[in-house]
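Peer 1: Structure here, sequence nowhere to be found:
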């Protein structure tokens, strides 16, 4: 029996989304097959409204001859509001097989149009409750339902943050709703299915409201009420009965209001909760609310309501503390074992009025005391006051903290040690689907990968923040754009970034400038590499997911940003005016400066070209031929002017920094001899710095890719494997469990970088993950065919000291796997390619006659497209699982470890490569070089001696020096 199934149906990236207001939603699916090389040849998609059995259909595509299986746009009649649509898919493949219908999936529309709203914005009567007071508001209403109820939905939102209750229970598990948007221009509403929470007869609904991002303290200590100074709620409940009638309960001035146990709750500062003030039963019917005050209808500055676009923020994992200890200063500390973002849930039994205080921090200082200095004015403090009635359990509601360590004060009996079982850490972030994994045989690199993922989890909390602990936590554009390639490997970020880009577009200034942070609460304007988020992020989403709609939505924004740059200064082909952050936090910065040494107009012009190229390519995808022609010309002129301005006639860059060379290579600003020289000089800069980088936010994300692209992959490997300062693994060896903001956030002597700006959870430098996935493990794509429809598998283990690496990525089409294992004798590579895609695979340094696939010679198997080339064996395959094995030729051996006697050619070959690259015209190398090289080779071949690491390093160091001295380099 053959296997051909349609699985994993999604609508707008999500499984069974509830309450969407997209009028032409898109359907995607994946395919399972037991045959290699399976491709979809045709599909049929059926949609029906409120009819799971498909006895009638709203839309039936019929049989469509196409291999498209992602983002198939609904093309039926106009969708109705508040309606559930079921859909199913069947496909035909290239082996003349037809699948069964898939399992039925669904989406449900929200309100779709503004005239569907019947609710009013309400807030407590200011004569009874000061609207500027800190305690969270409680709003409630009782109502009666008749029998025969069949379904019920709540649609609604609030400003700032809300929690919704029905008949004594929380509605949904979302946190920090409605999320953070550019509130005046776009406010999200949520939809909840509450059918099971309602009952015949008396019911009660309750809403809790706190300040949140809307009116809480943001950016500066005295900065409040950025969007408004009134909290308010806006909800309506639709109840449908079996007789077809409907009842609607809305927020209006019949609701009642009070305050309760939350005395204070702020994003930066934490929460104070007095359990003695709880209104027990306030969300149940028949509660005595005689002492509650009335509500008023409030006019709010909201212009557009949109259904939830991003995935909700939730508790995604629970961590138990690993230790408790007392510091030299006498503080009692909980250690969660991981720098996390979220909250502590505590359990306690204590006398009434006991005050328990939790203060959150990321690190312990070199003296062993908890360190709060980097929090700036954020308090990160949670206080709980007991009611003294048995066991009490509490977690804060409207705040989050970034922390590993918690200072605990006032917990009963803590002088005898904290009971660890009474504390748990709840990890909170946008509940994105995990799509990527990377692991290897090196534990430090594995820890780095974990740190990258934890950094993303901590900072992808409804918006891509820069840090989650201090008084900032803003959607900095540069951080987001440099990290997005790594981010989309680790997690499905389609909904997350689609929502954030819509806020970027909404907050873009009339002249096309893009603010530093989105949502824009800083008031700042744009900078090169910051504002370029407007082009880089939608293009990366398109490449990763094949999402043309995001390009179409953002195209005007992308164009406006490029045209804004074009208008700057006297020369429209250079960007040499205005403020720029430059290579932020680079180690080559002058004393007491945050800005690296790379010329800012150099960086600005490179990113001008990069955004113009993206705009040109986006126009081509969208069929905008006029813009393709215009921006092709503009790009050529920018590159021409760049070379006149910043490149000498002999090919030398005027900015002699690592970052300048990195971005010139990465974004194809130089060509021919100038490109070769730029790559060579980048490599030289690293050699001269003992293979250490000194790049900042602009150079670091691309340095490894630029080295590999420029022909110096083994230098990129050395950068990764360095474990002294500055390096990625230096952080790991210093105990980091997330990625730091500074290379020396903790200095070599254990002291800290300046308190002014020192986050220990700042994901930008985690962008090395992109290179680890794409180059080390070898999962990449043909960029001309987006969404990994045409996959490239090209593992690159030259110069790598570990012996095994594996990466997997759950693409829109299915799971892609690239795994390699290296011994002195063999290379083994395992590859998995999803159905409805093809892949080009490179087996490095393989000889065609040597290669086994599935224990059979490749040449006699079922793979018929292969070619032996200089780099190895290149083959083209369809879907399926493949296991390759071949002899390990010289150059692929794993590097030796310290103190291990070993005969190894890696460094010998590297020295020869140095000579060949820098002295190609020398027909007879210096005699001493030839003698040394020959001696090393003969020793290795004859195995007359064991070469230790130190001996090999000494010989190779001398060889390299001699090779470089043999040539006069400008």
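Peer 2: That came in fine, so what should we check first? For clarity, every value in this text was computed on a predicted model and none was experimentally measured.
Peer 1: can we go C-alpha only for contacts and neighbour counts from here?
Peer 2: OK.
Peer 1: I'd like the distance from stretch 876-884 to the chain centre, please.
Peer 2: 29 Å (CA atoms, centre = their mean, to the nearest Å).
Peer 1: what about it, how long is it end to end?
Peer 2: End-to-end distance of stretch 876-884: 13 Å, with CA to CA, to the nearest Å as the criterion.
Peer 1: who's in contact with it?
Peer 2: Contact with stretch 876-884 is made by 35-39, 827-841, 851-854, 863, 865-866, as judged by CA atoms under 8 Å, 6 or more residues apart in numbering.
Peer 1: Mark which of those are part of strands, please.
Peer 2: Here DSSP state E is the test, and these give 827-833, 838-841, 852-853, 865-866 as lying in strands.
Peer 1: re earlier: now list the buried members of the contacts of stretch 876-884.
Peer 2: Buried members of these, counted by 16 or more other CA atoms under 10 Å: 35-39, 827-841, 851-853, 866.
Peer 1: Against which helices or strands is the top strand by length along the chain packed?
Peer 2: The single longest strand within the chain, with elements called by DSSP E, is strand 332-348. Using 3 or more CA pairs under 8 Å, 6 or more residues apart in numbering; DSSP states H and E as the contact criterion, the elements in contact with strand 332-348 are strand 323-326, strand 392-394, strand 401-409, strand 423-430, helix 443-459.
Peer 1: okay, pairing it with this:
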């Protein structure tokens, strides 16, 4: 039976507030094999029963089922639209109409009638209090409301209320962007919150990223000195008329019960100061003050639509610990980003004080040093009125443990739960195998993502940093996109990268950029500058290309093309005879082959820089080809060839030996295809030698580590790749697992074998960069690979790599076409491989390490260059083959 299971809009199941027609895609289900779509019929309507169509494609003969444009359909602002589709396949079967998907339009370019209003004044620029705004208004008592929408944003963090009820379920809105160029607004359906007659709209505003105390230099007011709200409520009546209420000077303001809220330092809340009913009708606002307007360019406003931060899950406290020093500590069993919610009864003025942190020291005591100046402290004063339940709302904490510094009455685990927050992204990856340590590593990688994808891809969620370091985001991008649907998340962040680029095309180290102009006291950045470090700035090119590979959407390339081109042009402008290097370079950051006391690895900077120069130039050339920019393709393709030739001339000797004898030098040369074919075997052999010189351990840093297993497995050394992954002693991924980690650490030895700590100035235990090995788990171990000639997994390459002494592995990736699933099992001397391919896609399956194919059903395998391969369409398949001696497995009966 043929059916469409789900329609996606810009990669999301629904959109709340868009400025343009979304791209449409759908997933097809069928019992048949080799199913391909032959035609589709798409409709868009303002009514759920599709009785009022604004778009009807008619029957379109096409195999395309994703990234489809709706043509020239005309949209109205503040309106909900419904879409449905039916398809016909290559068997002649036609599906029924799909379940509908909906999107809501935002302002669509119509003028905002309101102004940014604030309950603060410029004299409050050093304040971190939360303020309140309210407006009483009347709706017609004689007209029925058919729909009501509110569009809102803020300078700071806001929460909105209507008649005492919270509007929406988003947190930390409007998020962190390059505010003066790019400010997001959110759209909410508030039809059910309004009443005929008197109503009240209210808002709470906190400093957030906009004016709060941010960055390791601890500056504030990066973007402005006052929090402010912009809000527009649109009420639509049954008779076709509408009423608009906008933020203006008639609103009133006050201070809230939250006297202090800072992202790094936490919150201080006094429940005795809560003004009951402040956001409901009938409240006496006589003591409230007039608001003032804040000038802001509304042309920077963009509808968000999806990807907001939300409360995702709750975790119970698992243990109450009394440390040797006598501190009471709650253990939630998982390092995370979020809040602690507590419930209790007590007397008015009783106090709760919680201090959040990541780990205990070697003696089992509270360890706070790695937080640096971040306080991560919550202070709550009770009102004394019955049971009280509270959690922060204008900050968040990175923690596993909580030191209870004050709590009235008996302390019980039942009083506490942890609320996990991060940007809303659909889970897409699953991985499990017979090795429980690898399963825990996968868990740790996933939780590193959850903890650090809080609106921007931060380096860490706990200390006085939490910045969008471009290097970390670039390194982890592909792994993240196997684990979660990151299309919306990265599109938002890449827009800010584009806006924050220097006029010459340099890319700041962090996005949004709050380092430039605020690093006078930093020993590295004051002299070396705050932009254009290789491997970091290359996020401008690598991340858009990765999004295109994973989701097949050309828009990210179109939107970022000028930025991508500017970055490569910047490198070319500062290259010397095609060898690139510029000011401060992080190089192979925190590599273990660095000199004692240094963060910078031993691989020469000019080698690393030139390797990445070649890599980004190649990706730019490919992008130009995809977008049809023929002249640019020719130019950058030739430039890349010239850079590669220069790299070989500079960094290889005449007899093919690399001039830098480091693991990272050889890894980058191999993975970026900078090695002449005649020298590839020697380069691979040297890499293996360097690995063995360190007892099979890596000594690589941020730029070498993500590619290490790939460099080995793609060059006929799968056993060494597996052995590297499965090392359990320092330094290794599983060293952290064996040490009890629940996320990935910043340093291989964040906690040393003797229990002592790495230097506290930079020692995060929730830092996802080294979790980039997750890409190897999905692309190599499971063998689920995208084909850049048919991106978005329209054509799938299945190349699993059994080994590592495992007896089985199961993996699944939820692509835009549907689930791709791969399982392999070692049975009686054979490998049994099963996999499934979604409808309207095709696949090539390859069997590295296969000596003989025993059974393959309808598949027809051919052996080319000692590798068996076959092509197939959608469906489920089972293969049995005999592995050769390179495959290390534990067989079951």
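Peer 2: Thanks, I have it. Since the model is a prediction, treat every value here as computed from it, not as a measurement.
Peer 1: Once they're superposed, tell me the TM-score.
Peer 2: Taking TM-score structural alignment, normalised by the length of structure 2 as the basis, the two superposed chains have a TM-score of 0.96; 878 aligned residues with a CA RMSD of 1.7 Å.
Peer 1: quick one on the thing from earlier: which stretch of structure 2 lines up against the longest strand of structure 1?
Peer 2: Per TM-score structural alignment, the counterpart of strand 332-348 of structure 1 in structure 2 is residues 328-344.
Peer 1: so what's the closest residue to residue 323 of structure 2 other than its chain neighbours up against?
Peer 2: Leaving out its chain neighbours, the residue that sits closest to residue 323 of structure 2 by CA to CA, 6 or more residues apart in numbering is residue 365, at 5.3 Å. Contact partners of residue 365 of structure 2, counting by CA under 8 Å, 6+ apart, are 323-325, 327.
Peer 1: Residue 256 of structure 2: which of those residues is nearest?
Peer 2: Nearest to residue 256 of structure 2 among the contacts of residue 365 of structure 2 is residue 327, at 31.9 Å by CA to CA.
Peer 1: ok, the closest one to residue 299 of structure 2 distance?
Peer 2: Taking CA to CA as the measure, residue 327 of structure 2 falls 52 Å from residue 299 of structure 2.
Peer 1: counterpart of residue 615 of structure 2 in structure 1?
Peer 2: Aligned by TM-score structural alignment, residue 615 of structure 2 pairs with residue 610 of structure 1.
Peer 1: wait, isn't that match in contact with residue 667?
Peer 2: Yes: with contacts defined as CA atoms under 8 Å, residue 610 of structure 1 counts as touching residue 667 at a distance of 6.3 Å.
Peer 1: With neighbour numbers in mind, choose between the two.
Peer 2: residue 610 (25 against 16; other CA atoms under 10 Å).
Peer 1: List the contacts of the closest residue in space to residue 183 of structure 2 that isn't next to it in sequence.
Peer 2: Spatially, and ignoring its direct neighbours in sequence, residue 183 of structure 2 is nearest to residue 301 (4.8 Å; CA to CA, 6+ apart). For residue 301 of structure 2, the set of contacting residues under the criterion of CA under 8 Å, 6+ apart consists of 182-185.
Peer 1: Now do the same for residue 301 of structure 2: its match in structure 1.
Peer 2: For residue 301 of structure 2, the aligned position in structure 1 is occupied by residue 305, per TM-score structural alignment.
Peer 1: Could you provide the helices and strands packed on strand 332-348 of structure 1 in CSV, with additional columns for distance to residue 115 of structure 1 and mean neighbour count?
Peer 2: What follows is these, written out as CSV (distance: least, CA to CA, whole Å; neighbours: other CA atoms under 10 Å):
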stretch, distance to residue 115 of structure 1, mean neighbour count
strand 323-326, 56, 16
strand 392-394, 40, 14
strand 401-409, 39, 23
strand 423-430, 30, 22
helix 443-459, 36, 23
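Peer 1: I'd like a version of these in CSV, one that adds distance to residue 118 of structure 1 as further columns.
Peer 2: As requested, those are exported to CSV (distance: least, CA to CA, whole Å):
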stretch, distance to residue 118 of structure 1
strand 323-326, 53
strand 392-394, 35
strand 401-409, 37
strand 423-430, 30
helix 443-459, 36
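Peer 1: if I look at the closest residue to residue 345 of structure 2 other than its chain neighbours, how far off is residue 346 of structure 2?
Peer 2: In space, and not counting its chain neighbours, residue 345 of structure 2 is closest to residue 387: 4.8 Å by CA to CA, 6+ apart. Applying CA to CA, the value for residue 387 of structure 2 to residue 346 of structure 2 is 8 Å.
Peer 1: Tell me which of the two has more neighbours.
Peer 2: More crowded of residue 387 of structure 2 and residue 346, by other CA under 10 Å: residue 346, with 18 against 11.
Peer 1: what ranges do the helices span in the stretch 201-350 of structure 1?
Peer 2: Secondary structure of the stretch 201-350 of structure 1 by DSSP state H, counting those that start in this stretch: the helices cover 212-215.
Peer 1: rewinding a little: mind listing which of the contacts of residue 301 of structure 2 are in strands?
Peer 2: Within these, residues falling in strands by DSSP E are 183-185.
Peer 1: Could you count how many residues lie near residue 455 of structure 2?
Peer 2: 26.
Peer 1: same thing with the one 3 residues further on?
Peer 2: The number of residues packed around residue 458 of structure 2, counting by other CA under 10 Å, is 23.
Peer 1: aligned partner of it in structure 1?
Peer 2: Counting by TM-score structural alignment, residue 458 of structure 2 corresponds to residue 465 in structure 1.
Peer 1: list the contacts for its match?
Peer 2: Applying CA under 8 Å, 6+ apart, one finds that residue 465 of structure 1 lies in contact with 459, 473-476, 480.
Peer 1: ok so, going back, need the counterpart of the residue nearest to residue 323 of structure 2 in structure 1.
Peer 2: Aligned against structure 1 - with TM-score structural alignment as the criterion - residue 365 of structure 2 pairs with residue 369.
Peer 1: Distance check, its match against residue 802 of structure 1.
Peer 2: Taking CA to CA as the measure, residue 369 of structure 1 and residue 802 of structure 1 are separated by 37 Å.
Peer 1: For the contacts of residue 365 of structure 2, work out which two are farthest apart.
Peer 2: Checked with CA to CA, those reach their widest spread between 324 and 327, with 7.5 Å between them.
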